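A.B. asks: Generate coordinates for the sequence data below:
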Amino acid sequence: MQWIKNNVSLRVNGHTNISLISAFEYTDQIAIHITSENLFGEKVYCHYYDAMRKLLQTPFESRVFPESVIYCLPRPGTKFVSLSRNQQDEPDYPVPLIDRTMQEPVHYFSVCVAPFFGTEPKWLMISEFVEYYKLQGATHFFFYVVNLSNYDMKQLNDYVRTGDAEVTIIYNRFDRAEYGWQRNIIQNCLLRSRNFSYWTAFVDIDERLKMTLFNGTVVDYLKQVKDPLIGSLQFSQTWLMKTETQPGRYVNDEETVKWMPTQRYRNTSSVGPNGHTSKCIVRSNTVGAMFVHFPFVFYPNYKRYEMDPREGVVRHYRDLNLGNWGKTWLKDVEKFGPFQNTTMDPVTSNKLIDAVVKRVNYVYEKS
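C.D. replies: Model (predicted):
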């Protein structure tokens, strides 16, 4: 394949040990996602199992592409799959196939969220994130957890309970830094959203895609995209200076509103140039391999559309202390132009406050 020859998505990192995360069944192929990030282009073997986890037929030879993904031919009766480096090796523990054979997407607009890691409390950020994108028309959320406290998981699990979200727990079997999972998980969410959602945003928990002069929500904008060859919409960044760590526990409604990032932080940078840490909404069926900020490659004829900042931008509530971002990158952002105080529009802001207060109160307030 030409994409392998061109080293598309190549990342010499991680471990060569095969450890499966998920597997997805499409009408014409099976995609298996693994934790390894340095088996690019390597030969591997797909193993097939029935519902009783009994091996079916002989293994199928394939190669790793994109990084961390293996495509296998489908075989009748397959319910579980696994992999091995050599045909005669014992395969890794098999994982169940996740059905993605639907002819029509279940959701129109979903959101893939970068993996949770680190120690900062996230219960309030989770609620504000979900409620904001629900106001923008999103109906499903894909979350990934590398490290999250039990207190924060309570909020996340409540969205699972009500059918808003699904959560994949990432077990780090190897010596990998927590922050090193994002590029790997991007591929998983691309596969997970394919056929399942027509449009899917790929964003971090501190990012809000926002329409600017366009009069409507994100979904309103998506519905007026008429070119069938557009595979992604690229949003340029603005950065809002987040200067504090989020509170560790729910106290009351007033404190909730006080600490909501959209209500607390206003110091906003000018818009960054096209492609500078931009984020995107993609049609997963059109993308062959995904990067954190944009698709690496599209299937033939598909293309990306660069959003004019007058149409929409990313409002990124960027923690200045996380990863020494303020010391390392702020000086570059300052070159893009002056800072100014900005706020969310009052109608959306009030709806968001009401939704977040109601949800966190439901989860954490003792009745």
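
A.B. asks: going forward, measure contacts between C-alpha atoms and count neighbours the same way
C.D. replies: Noted.

A.B. asks: The residue nearest to the spatial centre of the chain and residue 24, how far apart?
C.D. replies: Closest residue to the average C-alpha location of the chain: residue 112 at 2.9 Å, with C-alpha atoms, centre = their mean. Noted for residue 112: a distance of 16 Å to residue 24, by C-alpha to C-alpha, to the nearest Å.

A.B. asks: now do residue 333
C.D. replies: Taking C-alpha to C-alpha, one finds residue 333 at 40 Å from residue 24.

A.B. asks: between these two, who's got more neighbours?
C.D. replies: Between residue 333 and residue 24, counted using other C-alpha atoms under 10 Å, the more crowded position is residue 24 (23 against 19).

A.B. asks: what's the helix or strand for the more buried one?
C.D. replies: Element membership for residue 24 (DSSP states H and E) is strand 20-25.

A.B. asks: need the next SSE after that strand, C-terminal direction.
C.D. replies: strand 30-34.

A.B. asks: how near is residue 190 to residue 164?
C.D. replies: Here the criterion is C-alpha to C-alpha. By it, residue 190 lies 18 Å from residue 164.

A.B. asks: who's more crowded, those two?
C.D. replies: Using other C-alpha under 10 Å as the criterion, residue 190 and residue 164 rank with residue 190 on top: 24 against 18.

A.B. asks: what about the more buried one, which helix or strand?
C.D. replies: Using DSSP H and E, residue 190 falls in helix 182-193.

A.B. asks: thinking again about what came up before, and the strand holding residue 24, what does it pack against?
C.D. replies: Applying 3 or more C-alpha pairs under 8 Å, 6 or more residues apart in numbering; DSSP states H and E, one finds that strand 20-25 contacts strand 30-34, strand 80-84, strand 95-99, helix 182-193.

A.B. asks: Alongside the first, I'd like the structure of this one:
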Amino acid sequence: MDDEMMRRPNRRKLLILISVVFFTWLLYWNRSGLTSDSEDSWIVEGHGQSRIVPRKCVVPEWNTKNTNSIPHAAEFGHWRRQYLGGHNDMLDAESRLLSAFVYPDQISIVTTAFHTYTKEVTCLYFDCNQREIPKSRYKSYVMPLTVVSCARRAGAEFVSLKWNEDDDEEIIEDPIPLINRVYEQPAHELSVCVGPLYGDESKWLEIIEYVEHYRLMGTTMFYFTIFNMNEYDRRIIDDYERMGLAESTKYIMEYVKLGWMFHLIQTHECHYRSRFHSKWVINMDIDERLVYNGPNNFIHFMRSIPPSFSEISIASNRVLKFEDFPAKFKNEQQLLKDMTFLKYNQTTETSWYNLKGIIRPEKVALLFYHWSVRQLDDTKIMSVPKRFAYIRHYRSVDENKLNSNWRTFYNGGLTETRLEENFEKRLSSAVMKRVKYVYDRRMIRCEEIAPATFKRFERRLLDCAFKNESQILY
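C.D. replies: This is a model prediction of the structure:
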């Protein structure tokens, strides 16, 4: 009995000691965890006090995959040794990270520097707090052109590149976010890679005609690349993005203006942007319009293509364009006169000299402008008969424009051609509707503003004019 009574105080002391040690450890662990997370934490305030809530990365199920290699590594390695997939005549530039995409089986990072082609590089992976994921680096190389293929890493939300792994001073460009392209099925059945927009000519009407033309053919996504663009032209691309019909890539480079030779960067960036996002991609410049004369409609035709094909080649003709597009919208009557497909119809014969391609992005390895030069998994290319489909290329004859001397070398004849009548009417209506929605806007009239507002704010701050005034007050 006495022994039992003596054990009880000892047991109580042991429990107290264990509790003290446990809570001391718990306090230390919380403080050390708070210190490590304090840089990426939220301050939550309320009721006269504040508390720090550590920010944690939530990794979705699709982003839990790790890989140790990239698909078709042997083929790309062989092409790299052949120096296939680059271009020696391009301007050098600072190496910048342009965009990055995560696919089911790999990650692709698109850069802006041609001089890095075939160079070795290390892929770096970062979590949602832009902290590098430990022991995640992957060695790769630039191929094709300016693209780096990397293995996947679980939890990676940002990526970057390191060009010299042996350099003691680890200079790493700021990470850029990964764009999710991990889809079981493509989000879009038919999309368009829009050729680069460059030069001083206004683009707003040309963009609308282009987009509305291809929308009538069944496309649901447009990938734009923006080099140099004024605010008025940019407004229509912003509107298509608002509608979920477009994505745009913006170039920030040391060149004041980018010329047509940067077309290859646009081609490859759009190619990788559309992978697994679109099943088929029409690869056309802004002045090129696909015309389909086959049975049923174009979408029905594309659905009939066997899965063993990775590209559809289409011949083209040229329609002579004599004037620039208008700088701004004036009125409906003038717009009908300015629509390219109504205004111009002098057409060359259709030929395969300037063929264009419709591509399955995940089945094509290398591109050269509008067509592929290497395919994957032994896929094939189909040429569509001219009577079924062709490209109307509205080509300028202005001597100050790119390759405007093409007529000097052309010996063929010209014929009068137009779009199919019903398609032309639907296109005219669609263009008119979109132009008026985006550009036919007026300022608020002063009589539409509550009179009490004028008592509180000066009229110049309200930025309005009365209906009978001829000009706006500033």
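
A.B. asks: how about a markdown table for the helices and strands packed on strand 20-25 of structure 1, with distance to residue 255 of structure 1 added?
C.D. replies: A markdown table is the format used below for those (distance: least, C-alpha to C-alpha, whole Å):
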| stretch | distance to residue 255 of structure 1 |
| --- | --- |
| strand 30-34 | 41 |
| strand 80-84 | 47 |
| strand 95-99 | 41 |
| helix 182-193 | 31 |
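
A.B. asks: Please name whichever of these is nearest to residue 12 of structure 1.
C.D. replies: Closest to residue 12 of structure 1 of these, according to C-alpha to C-alpha: helix 182-193, at 12.0 Å.

A.B. asks: between the closest one and strand 95-99, how big is the angle?
C.D. replies: 50 degrees (axes from the mean of the first three to the mean of the last three C-alpha atoms, to 10 degrees).

A.B. asks: Have a look at structure 2 and report its longest strand.
C.D. replies: In structure 2, assigned by DSSP state E, the strand with the most residues is strand 309-321.

A.B. asks: Report the aligned residue range of structure 1 for that one.
C.D. replies: Per TM-score structural alignment, the counterpart of strand 309-321 of structure 2 in structure 1 is residues 230-242.

A.B. asks: circling back: quick check: the strand holding residue 24 of structure 1 aligns to which part of structure 2?
C.D. replies: Against structure 2, strand 20-25 of structure 1 falls on residues 97-102 (TM-score structural alignment).

A.B. asks: again, but for stretch 133-146 of structure 1
C.D. replies: With TM-score structural alignment as the criterion, stretch 133-146 of structure 1 aligns to 214-227.

A.B. asks: Between the two ends of that stretch, how far is it?
C.D. replies: 22 Å.

A.B. asks: Buried residues, that stretch. List them.
C.D. replies: Using 16 or more other C-alpha atoms under 10 Å as the test for burial, stretch 214-227 of structure 2 gives 214-215, 217-227.

A.B. asks: Which ones among the residues you listed map onto helices?
C.D. replies: 214-215 (DSSP state H).

A.B. asks: If we only consider the buried residues of stretch 214-227 of structure 2, which is nearest to residue 374 of structure 2?
C.D. replies: Lowest distance from residue 374 of structure 2 to the buried residues of stretch 214-227 of structure 2 (C-alpha to C-alpha) belongs to residue 223, with 22.2 Å.

A.B. asks: what stretch of structure 1 does stretch 46-55 of structure 2 fall on?
C.D. replies: Taking TM-score structural alignment, stretch 46-55 of structure 2 hits no residues over in structure 1.

A.B. asks: same deal with stretch 268-276 of structure 2?
C.D. replies: Taking TM-score structural alignment, stretch 268-276 of structure 2 hits residues 187-195 over in structure 1.

A.B. asks: where along the stretch 1-150 of structure 1 do the strands fall?
C.D. replies: Ranges of strands within the stretch 1-150 of structure 1 are 20-25, 30-34, 43-49, 55-63, 69-72, 80-84, 95-99, 107-113, 140-145, based on DSSP state E, counting those that start in this stretch.

A.B. asks: okay if I get these as JSON lines plus distance to residue 201 of structure 1?
C.D. replies: JSON lines is the format used below for the strands of the stretch 1-150 of structure 1 (distance: least, C-alpha to C-alpha, whole Å):
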{"stretch": "strand 20-25", "distance to residue 201 of structure 1": "20"}
{"stretch": "strand 30-34", "distance to residue 201 of structure 1": "20"}
{"stretch": "strand 43-49", "distance to residue 201 of structure 1": "30"}
{"stretch": "strand 55-63", "distance to residue 201 of structure 1": "28"}
{"stretch": "strand 69-72", "distance to residue 201 of structure 1": "20"}
{"stretch": "strand 80-84", "distance to residue 201 of structure 1": "28"}
{"stretch": "strand 95-99", "distance to residue 201 of structure 1": "21"}
{"stretch": "strand 107-113", "distance to residue 201 of structure 1": "5"}
{"stretch": "strand 140-145", "distance to residue 201 of structure 1": "9"}
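
A.B. asks: right, and these - which one's nearest residue 328 of structure 1?
C.D. replies: strand 107-113 (24.2 Å).

A.B. asks: residues in structure 2 aligned with that closest one?
C.D. replies: The aligned range for strand 107-113 of structure 1 is 188-194, by TM-score structural alignment.

A.B. asks: who's in contact with stretch 89-99 of structure 1?
C.D. replies: Residues from elsewhere that reach stretch 89-99 of structure 1 (C-alpha atoms under 8 Å, 6 or more residues apart in numbering): 18-26, 47, 49, 53, 79-84.
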